[in-house]
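In: Please find the sequence and the predicted model below.
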Amino acid sequence: MAMAMQKKANVRLPPEVNRILYVRNLPYKITAEEMYDIFGKYGAIRQIRIGNTPETKGTAFVVYEDIFDAKNACDHLSGFNVCNRYLVVLYYQPNKIYK
């Protein structure tokens, strides 16, 4: 067990990788439950915030407990088909304004 943890800590992640994912192109009617079903497969989630204003509709932030789970989800869910919409999954960058 200790060996596995040690190995994981030495993995160098790209600088943009973090625990918060920004998701675009979501179906407008998606529920938090459905979001947990999709994103929860990749690890423990701290919170999900789904956009609810006209400007943020179809977007969400997914916050994972662990950065490696977030990376795994980002790698696997970008382009994932939900109700005939392909998800765009990016790492949240605080200095970037999302439109």
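Out: Good, I have the coordinates.
In: From now on I want contacts and neighbour counts done on CA atoms only, so please keep to that.
Out: OK.
In: quick one: residue 42 and residue 4, what's the gap?
Out: 18 Å (C-alpha to C-alpha, to the nearest Å).
In: Second structure for comparison follows:
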Amino acid sequence: MSIYVGNLSYEVKEEDLNEVFAEYGTVKRVHVPTDKETGRPRGFAFVELETKAEESSAIETLDGAEWMGRTMKVDEARPRK
């Protein structure tokens, strides 16, 4: 499973997300998509933790939490169409 993290500050970096999600388990991967033309982060990211239990705990705790002046939307990532 992968976690979708939305409504992020455009200043957020992979290291920032790694630090936040490390409180819930072992972070396997963090991906912050960027705009192809500007190179600027797009305001969302994907995070993978070691186990589904860790991911579920992170989703429950962080969904709706305020971070860097924004209210995060944290949910299970949906497969690409």
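Out: All right, it came through fine. The model shown is predicted, which means the values in this text are computed figures rather than measured ones.
In: Would you mind telling me which of residue 42 and residue 4 of the first structure has more residues around it?
Out: residue 42 (20 against 8; other C-alpha atoms under 10 Å).
In: and that one, what does it touch?
Out: Residue 42 of the first structure makes contact with 69-70, 72-73 under the criterion C-alpha atoms under 8 Å, 6 or more residues apart in numbering.
In: Give the aligned equivalent of it in the second structure.
Out: Alignment note (TM-score structural alignment): residue 42 of the first structure maps to residue 24 of the second structure.
In: What count of nearby residues applies to the counterpart of residue 53 of the first structure in the second structure?
Out: Taking TM-score structural alignment as the criterion, the aligned counterpart of residue 53 of the first structure in the second structure is residue 35. Number of residues near residue 35 of the second structure (other C-alpha under 10 Å) recorded here: 10.
In: which helices and strands does the helix or strand hosting residue 49 of the first structure pack with?
Out: Here residue 49 of the first structure is covered by strand 45-50, with elements defined by DSSP states H and E. Strand 45-50 of the first structure sits against helix 32-39, strand 60-64, with contacts defined as 3 or more C-alpha pairs under 8 Å, 6 or more residues apart in numbering; DSSP states H and E.
In: mind giving me JSON lines with these and columns for mean neighbour count and distance to residue 49 of the first structure?
Out: Formatted as JSON lines, these follow (neighbours: other C-alpha atoms under 10 Å; distance: least, C-alpha to C-alpha, whole Å):
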{"stretch": "helix 32-39", "mean neighbour count": "14", "distance to residue 49 of the first structure": "8"}
{"stretch": "strand 60-64", "mean neighbour count": "22", "distance to residue 49 of the first structure": "5"}
